[in-house]
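Peer 1: Quick one, structure for this:
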Amino acid sequence: MSCLQIEKVSCRYNGHNVLDQLSLSVADNEIICLLGASGCGKTTLLKAIAGLLPLAQGEIRLGEHLLDGPGVSVPPEARNIGMIFQDYALFPHLTVAENIGFGLGRQTRSERRQTVEESLQLVNLQGLGERYPHQLSGGQQQRVAIARALVCKPRLMLLDEPFSNIDTQVRMKLILEIRALLKGQGIGAVFVSHSKEEAFAFADRLALFRAGHIEQVGEPGQLYRHPQNRFVAEFLGGVNYLAAEVVDTDSVQTAIGLIRGNEPHGLARGVQCQLMLRPQQLQLIGDDQGPLTLMEQQFLGHHCRVQLACGELTLEASINEPLTHARARVQVEPHALVLFDL
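Peer 2: Have a look, this model is predicted:
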């Protein structure tokens, strides 16, 4: 079932379309990431969903309810949507418990106390209700913001760069905790980020933005392994492009030899194209007689980044152990080939 449905939405700013005829859906209990560089429109869409920006065109529905459309604009406080901001937006003069219970005005004092205590336990902050935001770490402040958003039982959660102010050492742990929390509560979420690493770890699907429109939507692994164009390929990680000629239904000839795929690529024999290879897809074998010449090698802890020359072609590979030879041979394991037009 669709939790959120966005149909042909346009938003204007200073007379220009920031979003142009954009459509997207979010399923119940699905986390989708709006991924892209600064200024591409992803935060604009988040604000439009929240009701903080008017639509120039299109519709936004939450379940069966129309939030925005011709003649309709439900105010932000009536949308049943929770929002978590980059800077947490906590009230500095209120305690943790008071921050969480801020939106529970209709409950009695005892009901509010019990609800707040349950929320503190949910985000692993039990015993910290009397502290003030400045007495907490960044990760703890983010948990308070999440508890405050969840306490009103929203149908949808919006997260705007929620991990950018978190120390690198604890960021991935917090990402996994919040993902598990949203999944456990059965809440759909729309998450804005410019970090592909955060997106890969947190989201079920990615919507990759460029200049107010979506280039590709899909599961993180699908976009990484099967990008529809060069922009998607390069945004999500390192790439090598090799001039290639189609040999048959599943293989191409390149400067480093015949590369075979494990499924048909759909191009006719003899077609000239470019083959995309990720650095991780190149398997290097040290060989003093090999066709590749080692140019540079960097040890990065969990892998080694290697640059090699093959004639005028420069390749980048990611390998587990440093090369001990000045030259190398390369192998490419069969995979679904990604081929682009010249």
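
Peer 1: When you work out contacts or count neighbours from here on, use the C-alpha atoms and nothing else.
Peer 2: OK.

Peer 1: On the three-state scheme, the residue nearest to Val123 when sequence neighbours are not counted is what?
Peer 2: In space, and not counting its chain neighbours, Val123 is closest to Arg143: 5.9 Å by C-alpha to C-alpha, 6 or more residues apart in numbering. Three-state assignment for Arg143 (DSSP: H, G, I helix; E, B strand; the rest coil): helix.

Peer 1: Second chain to compare with the first, below:
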Amino acid sequence: MTQTVLELAGISQAYGSHLVVDNLSLRLEKGRIGCLLGASGCGKTTVLRTIAGFESLLAGEIRLNGRTVSRPDNTLPPAKRGIGMVFQDYALFPHLSIFDNVAFGLRKRDEGEKIIRVHEMLELVGLKKEQHKYPHEISGGQQQRVALARALAPRPDLLLLDEPFSNLDVTLRERLSLEVRDILKAYGATALFVTHNQHEAFAVADEIGVMSGGKMLQWAGAHELYHRPADPFVASFVGEGVLLPGVVRAGGRVETGLGVLQGDFSAPCVDECAVSVLVRPEDVVHDDDYPVKAEVVRRNFRGASILYTLRLISGDLVQALVPSHCNHAIGEKIGIRSDVRHIVLFPRP
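Peer 2: Predicted coordinates:
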């Protein structure tokens, strides 16, 4: 039987008259990694701060292991919540060694127990050989792992991470996101982090909550978000692609500028209705032998592949991800065919 570690029940928070978090709910089970994903200003960091106890609630409740720790008339202090926190800038103490940074939250423990615990944490994050160094003597990625070890050392019930990869360069960010997931899973930690980067969310999280305007639009796994988005905003925010105008016809067919799409779908309206069809770049296949042609209007070279933006005869735009040895210029017309495996429709006014 799974154990719910974190539960947010209809929480709201405001700064003055501005509602920042609006009736948001989620559940996070023991050993799972969750992520709040959204653009700057969507309210995700405020949610994290209310969970940590740094801010009170306007409405709703926050429960940790079934115990209510926040409601509008009562907020349990952060130190009594059993929560670990990794801040965006890591917040390491520059005058303390790596060992002493990790040991900082264990000051009340027996000295022998403390030494054993710090060594366990440094072993977990692969920094035991660096324990006598100071933060300025190690890399940004190593500093992040020290911050992670320090947060896990007191054995928190829940770990919160605020934009944990934002201070790292792109290459290091991708590698460290996978390393952090491995560390959290090896430890069996329950964690929630916030990011605006969907690649980080996909790499680390088991469940992802897409936020906009303080609301939770969808809480699901990466595959579900990508292939079965709950609304047009989630469809456009997660992954790449376009919403192509279409019309539902009888017999499980959808007419679009890309051609007639056929397959399983749940129509949001009766036959002969207008819809928007989610078309991902992998749904459009480059095929010069195919009679349907599209004009290249934009190209984004990505090394192994090129993301082409194409104008159909109907005037609609689609995207296609093509191996980069197929090098086409802007204005050139190329053959394409559709290969839409997941037909996702939304009603169109």
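
Peer 1: Fetch the TM-score of the aligned pair.
Peer 2: TM-score of the superposed chains, computed with TM-score structural alignment, normalised by the length of structure 1, equals 0.94; 342 aligned residues with a C-alpha RMSD of 1.8 Å.

Peer 1: one step back: residue in structure 2 paired with the residue nearest to Val123 of structure 1?
Peer 2: Superposed on structure 2 with TM-score structural alignment, Arg143 of structure 1 falls opposite Arg145.

Peer 1: any idea which residue sits dead centre in structure 1?
Peer 2: Ala199 (2.6 Å; C-alpha atoms, centre = their mean).

Peer 1: Now that one: closest residue in space, sequence neighbours ignored.
Peer 2: Using C-alpha to C-alpha, 6+ apart, the closest residue to Ala199 of structure 1 is Cys33 (6.1 Å).

Peer 1: so that neighbour sits in a helix?
Peer 2: No. Read with three-state DSSP, Cys33 of structure 1 is strand and lies in no helix.

Peer 1: Whatever residue of structure 2 lines up with it: how many residues sit nearby?
Peer 2: Under the alignment (TM-score structural alignment), Cys33 of structure 1 pairs with Cys35 of structure 2. The burial count assigned to Cys35 of structure 2 is 28, neighbours taken as other C-alpha atoms under 10 Å.

Peer 1: How much space separates Cys35 of structure 2 from Val47 of structure 2?
Peer 2: 11 Å (C-alpha to C-alpha, to the nearest Å).

Peer 1: what about the residue in structure 2 that Ser251 of structure 1 lines up against, distance to Val260 of structure 2?
Peer 2: Under the alignment by TM-score structural alignment, Ser251 of structure 1 pairs with Arg253 in structure 2. For Arg253 of structure 2, the distance to Val260 of structure 2 (C-alpha to C-alpha) stands at 6 Å.

Peer 1: Please apply the same query to Arg299 of structure 2.
Peer 2: From Arg299 of structure 2 to Val260 of structure 2 the distance is 26 Å (C-alpha to C-alpha).

Peer 1: hmm, back to that, secondary structure class of the residue nearest to the centre of structure 1, three-state.
Peer 2: helix.

Peer 1: Please report how far it lies from Ala180 of structure 1.
Peer 2: Remark: distance between Ala199 of structure 1 and Ala180 of structure 1 (C-alpha to C-alpha) = 15 Å.

Peer 1: cool, Gln216 of structure 1 as well?
Peer 2: Plainly put, Gln216 of structure 1 is 26 Å away from Ala180 of structure 1 if you go by C-alpha to C-alpha.

Peer 1: higher neighbour count, the two?
Peer 2: Comparing Gln216 of structure 1 with Ala180 by neighbour count (other C-alpha under 10 Å), the higher total belongs to Gln216, at 16 against 13.

Peer 1: just to revisit the earlier point, what residues are up against the match of Cys33 of structure 1?
Peer 2: Leu192, Phe193, Val194, Thr195, Ala201, Ala205, Asp206, Glu207, Ile208, Gly209 (C-alpha atoms under 8 Å, 6 or more residues apart in numbering).

Peer 1: Farthest-apart pair in these, please.
Peer 2: Largest separation among the contacts of Cys35 of structure 2 by C-alpha to C-alpha: Thr195 and Asp206, giving 14.2 Å.

Peer 1: quick one, which of those two is more surrounded?
Peer 2: Neighbour count, other C-alpha under 10 Å: between Thr195 of structure 2 and Asp206, Thr195 has more, with 22 against 19.

Peer 1: where exactly do the helices run in structure 1?
Peer 2: 42-50, 96-100, 109-122, 138-150, 168-185, 196-202, 220-225, 230-235 (DSSP state H).

Peer 1: Give the aligned equivalent of Leu284 of structure 1 in structure 2.
Peer 2: By TM-score structural alignment, Leu284 of structure 1 lines up with His286.

Peer 1: Also Leu176 of structure 1?
Peer 2: So Leu176 of structure 1 corresponds to Leu178, using TM-score structural alignment.

Peer 1: contacting residues around that match?
Peer 2: Leu178 of structure 2 touches Ala203, Val204, counting by C-alpha under 8 Å, 6+ apart.

Peer 1: coming back round to it: the match of Ser251 of structure 1 and Gly259 touch, don't they?
Peer 2: No. Using C-alpha atoms under 8 Å, Arg253 of structure 2 is not in contact with Gly259, being 10.1 Å away.
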